[in-house]
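[1] Okay, sequence plus prediction incoming.
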Amino acid sequence: MRKVLVIGYVWPEPRSSAAGSRMLELLGVFRGEGWHVTFASAAALSSHRADLSELQIEEVAVALNCDSFDGFVAQLQPDLVLFDRFFTEEQFAWRVERAWPTALRVLDTSDLHCLRDTRHALLKANQQACANETERYQVGPVQATPQVLYEVMADSDMAQREVAAIYRCDLTLMISSFEMALLQEHFGVPAALLHECALMLIPPTHNALPFAERQHFLSIGNFRHAPNWDAVLWLKHALWPLIRARLPQAQLHVYGAYPPPKATALHNPKQGFHVLGWVDDAHRVMAQARVCLAPLRFGAGIKGKLADAMACGTPSITTPIGSEGMHGELPWPGSVAADAHAFADAAVQFYQDEDRWAQAQQQGHVLLDSRFERGRLGEALIARLEELLMNREQHRRGNFIGAMLRHHQHKSTQYMSQWIAAKNAATTQKTEG
């Protein structure tokens, strides 16, 4: 039986974010193979976290900058260690390599953080030329080419850290075909170090509610995720006024985990703008809505909200950022718009046109079946991991840059961590004395 250690940046919250859903899917794939899975995290526990015991997954709380982690790994002797995002790799990978070097080291990026960060910076730069707040809200989504993105990203600290982490690992799971191409064509990352593993989604609901039994627009997303909060602001100040002017009775329901006071302050029933916050079952409200709005001006990865919309048979209006890496040559189940007026036009059209709406609903089912089929994606992932487990040494010999980066980068990380651990130990000893 294979033993897998997953080191989470946070405890998975599948009802709060797409990242949480993705993590639960990965854990389910491992357990489906009969593998023994241990999930460890240094994060604080949350009330919305998944009950991993239902999957017979052992939960272990670990500490940052503490040598006790080394003993834990040496005792567990995992075949594979999965790092949840690159910050976790930076904190723990050198300890894993020191304590149990034979373990396959796999990174799950969730999405490419440096890409999201760069697009956010470009959006802010585009807004700086605006004379006032009203004009800033009219700025559309970032549409920089891969070459421009690379030129901005190449000098950033986050890109250098994240790409270094990708090189240091035996394999990195990528969620988006766009990000796969960006890494290979512009950053020179070898294909042997990457594996495209999109969200492994629930199958579509083919008996979804029809047009006449649905009402309202819906927007959903964790408020702690910067692209989602920006989307709410763009909706409130630029998009919804355009839609509401043409559909005076329309209602928009905005859902999402962890809404801050500044978000709930936007709630205005007279304008049809309802900030409703946390919802226990996102699929239930998505399946009752007529149209999903996802006006993302920046971001990265694959958008769970749009995948959920397809699964629930709900057409979606989004931006090129939102649809990126999701549909390939297949038509989008709704509309992709690059500016405020085009977005509002599409939202109104799909809300009123039953034939276009029904066609989009069917296109969503086709897209899920074609590109996000859970069984096929899971089997491909397991096959790739088994291949690497069988040929680990040969694979590592072909990644000299990764070995070089581990030698240098991990030394500085290691010494800093050991200094903190020694300082903490001395403080504890002094307190007890």
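    Noted; the coordinates are in hand.
[2] hey, let's count contacts and neighbours off CA atoms from now on
    OK.
[3] Next, the contact list for Ala61, please.
    Applying Cα atoms under 8 Å, 6 or more residues apart in numbering to Ala61 gives the contacts 40-43.
[4] And for Ala154, nearest residue in space, chain neighbours not counted?
    Spatial nearest neighbour of Ala154, chain neighbours left out: Gln160 (7.1 Å); criterion: Cα to Cα, 6 or more residues apart in numbering.
[5] List buried residues within the contacts of Ala61.
    The neighbour count (16 or more other Cα atoms under 10 Å) marks 40-42 as buried among those.
[6] all strands of the stretch 101-250 of the chain, in order?
    Along the stretch 101-250 of the chain, the stretches classed as strands by DSSP state E, counting those that start in this stretch are 104-108, 171-174, 194-196, 217-220.
[7] wait, which of those is closest to Met310?
    Proximity to Met310, assessed across the strands of the stretch 101-250 of the chain by Cα to Cα, is greatest for strand 217-220 (13.5 Å).
[8] now the closest one: how far from the chain's centre is it?
    Chain-centre distance of strand 217-220: 19 Å, with Cα atoms, centre = their mean, to the nearest Å.
[9] same check, this time on stretch 172-185
    Centroid separation between stretch 172-185 and its chain, computed with Cα atoms, centre = their mean, is 13 Å.
[10] Could you do stretch 359-376 as well?
    Relative to its parent chain, stretch 359-376 has a centroid offset of 19 Å by Cα atoms, centre = their mean.
[11] One more to weigh against that first structure:
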Amino acid sequence: MNLPSTTKVLVIGYVWPEPRSSAASGHVMQILETLLQQGWDITFSSPAGPGEHKADLAALGIREVPIELNNSSFDTFISELAPDIVLFDQFMMEEQFGWRVEQHCPRALRVLETSDLQSLRHARHQRLKDRLKLNPDQNDFSDLFAPALSDEYALMAQSDLAKREIAALYRCDLNLMISEVEIKLLTEQFGVPAQLLHWCPLMIDPPVAEPAAIAGRANFLSIGNFRHAPNWDAVLWLKTTIWPLIRQQLPQAQLHIYGAYTPPKATALNNAKEGFHIMNWAEDALQVMSAARVCLAPLRFGAGIKGKLVDAMLCGTPSVTTPVGAEGMHGRHAWPGAITQSAVDFANRAVALYNDEAQWQQARSAGYALLTERYPQSVHGPALTEKLRYCQENLEQLRVTNFTGSMLRHHSHKSTQYMAQWIEAKNRQPQETSDM
């Protein structure tokens, strides 16, 4: 296959990127920046309206094109653009636009950026709900944090969401996976061919400047987009159980909770007397992280890897989290802080890190080692572009060997196509009026 001199990439985003609001958007931006470094021509499109903290893609040289769901105007748009690579941001965009891409640009490489396995996150959320119904105790969640991959599969396989999401993985030529644990789950339990998956974690090089020492820092910090259910659940666990335990040992301790799109139910939790402060959105997340002494991330469910914890390492801020929070993030390396399974242990480890300078310094050093080993953009960026080029050069053979994907495209895209065409036709019908 003769590759074009300048590769044209179309990204179809579920939302417009907001890298200062979510790790998922941050990952998308890292991918875009990697492709820009290759001199590739990039167009970003989305059916969503612009969010409050939308990144200025045009300033980076990326064209911004709004698109519509269930509208044949997209067919004209993509035919004229004729991209070499189409990157779907989240599987719902592949469901909506995949058949149109295949119909009008059959030779375009179709890539899915997953951010995390949504069906895994939803299954774990349901497991937490079931656990709390059977046992309302808010302390020990060790039974929740240690399922075998076969147990994860058994729970996920019952859901329509998993069937939709994994079908989308098969229909694409390549899927970017942020977590090695999720790759293992897909290959060992769901039987997804390894050639369809590429490990592409957050891509961050260690800082050059030395962050502030412990003496120049104060307070605990928790951060995360409030629209993301795991983050809201973590705030509730902090409020009801963990923070009171920390305050018993540190009566003057202060916790600052930052997050985009703060709802009234979160603002209502603010209590200055308890040192529990809802701070809304952080204009500069790295700045507030660098000023904090310890980052708290008591995640009871979730998937993917956690941008807030990578930010903590980048800022030299030790963190306390759960096995879900640390999943897929540290490999064989020590965690830069503590991983706990109960509220009591979480509080004790947080207090110890806050008070013990030697322990705090050791955790900070572990964070730098982890960043250097697992997350350098200088490693993962070239690996990504090399994989994309390989898939372009071997596209025909890759599709021949992915018969399941071909079969799913044949059946699913036909039904999606007919539904989309029916919706478009219905929307075009003039509204009936009545004199009654």
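    That came in fine, so what should we check first? None of these values were measured; they are calculated from a predicted model.
[12] The residue nearest to Ala154 of the first structure -> the second structure?
    Mapped onto the second structure by TM-score structural alignment, Gln160 of the first structure lines up with Lys163.
[13] right, and its match touches Ala157 too?
    Yes: at 7.3 Å, Lys163 of the second structure and Ala157 qualify as touching, with contact defined as Cα atoms under 8 Å.
[14] Looking at those two, which is more packed in?
    Shown here are Lys163 of the second structure and Ala157; by other Cα atoms under 10 Å, Ala157 has more neighbours (17 against 13).
[15] can you map out the helices along the stretch 151-300 of the first structure?
    Along the stretch 151-300 of the first structure, counting by DSSP state H, counting those that start in this stretch, helices occupy 157-168, 177-186, 226-234, 240-246, 261-264, 282-288.
[16] so which of those helices comes closest to Gln349 of the first structure?
    Of those, nearest to Gln349 of the first structure by Cα to Cα is helix 240-246, at 10.1 Å.
[17] Nearest to Val96 of the first structure among the contacts of Ala61 of the first structure?
    Ala40 (12.8 Å).
[18] residues in contact with that closest one?
    5-8, 59-62.
[19] Next one: it from Met310 of the first structure, what distance?
    Going from Ala40 of the first structure to Met310 of the first structure by Cα to Cα, to the nearest Å gives 32 Å.
[20] can you list the helices of the stretch 151-300 of the first structure in a markdown table and add distance to Ser21 of the first structure?
    Shown next, in a markdown table, are these (distance: least, Cα to Cα, whole Å):
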| stretch | distance to Ser21 of the first structure |
| --- | --- |
| helix 157-168 | 22 |
| helix 177-186 | 19 |
| helix 226-234 | 17 |
| helix 240-246 | 29 |
| helix 261-264 | 24 |
| helix 282-288 | 12 |
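[21] Put the buried members of the contacts of Ala40 of the first structure into a PyMOL selection.
    Applying 16+ other Cα under 10 Å to the contacts of Ala40 of the first structure leaves a buried subset, and the PyMOL line that selects it is:
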select buried, resi 5+6+7+8+59+62
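[22] for the contacts of Ala40 of the first structure, which one is nearest Cys114 of the first structure?
    Nearest to Cys114 of the first structure out of the contacts of Ala40 of the first structure is Gly8 (Cα to Cα; 19.1 Å).
[23] Nearest to Leu201 of the first structure, out of the helices of the stretch 151-300 of the first structure?
    Using Cα to Cα, the nearest of the helices of the stretch 151-300 of the first structure to Leu201 of the first structure is helix 282-288, at 12.4 Å.
[24] quick one: the closest one aligns where in the second structure?
    Going by TM-score structural alignment: helix 282-288 of the first structure matches residues 285-291.
[25] from what I can see Phe74 of the second structure touches Leu81, true?
    No: Phe74 of the second structure lies out of contact with Leu81 (Cα under 8 Å); the separation is 10.3 Å.
[26] Neighbour count: those two, which is higher?
    Counted by other Cα under 10 Å, Phe74 of the second structure and Leu81 do not tie: Phe74 has more neighbours, with 18 against 14.
[27] Check which helix or strand the equivalent of the more buried one over in the first structure maps to.
    When the first structure is aligned by TM-score structural alignment, Phe74 of the second structure is paired with Phe69. Using DSSP states H and E, the element containing Phe69 of the first structure is helix 68-76.
[28] Which other helices and strands does that helix contact?
    Helix 68-76 of the first structure sits against helix 86-99, with contacts defined as 3 or more Cα pairs under 8 Å, 6 or more residues apart in numbering; DSSP states H and E.
[29] Give me the buried positions along the helix it packs on.
    Within helix 86-99 of the first structure, the residues that count as buried by 16+ other Cα under 10 Å are 86, 88-97, 99.
[30] related to what we said a few turns ago, if you drop the residues flanking it in sequence, what lies closest to the match of Phe74 of the second structure?
    Going by Cα to Cα, 6+ apart, Phe69 of the first structure has Val62 as its nearest residue, at 6.6 Å.
[31] list the buried ones in the match of helix 282-288 of the first structure?
    By neighbour count with 16+ other Cα under 10 Å, stretch 285-291 of the second structure contains the buried residues 285-286, 289-291.
[32] As a markdown table, those residues with distance to His125 of the second structure would be great.
    Shown next, in a markdown table, are these (distance: Cα to Cα, whole Å):
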| residue | distance to His125 of the second structure |
| --- | --- |
| Ala285 | 26 |
| Leu286 | 28 |
| Met289 | 27 |
| Ser290 | 31 |
| Ala291 | 32 |
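[33] In the residues you listed, find the pair that's most separated.
    Ala285 and Ala291 (10.1 Å).
[34] Do a quick rundown of the strands in the stretch 251-400 of the first structure.
    Taking DSSP E, counting those that start in this stretch, the strands of the stretch 251-400 of the first structure run over residues 252-255, 273-277, 291-294, 316-318, 334-336.
[35] got the angle between the second one and helix 226-234?
    In other words, strand 273-277 of the first structure. Relative orientation of strand 273-277 of the first structure versus helix 226-234 (axes from the mean of the first three to the mean of the last three Cα atoms, to 10 degrees): 150 degrees.
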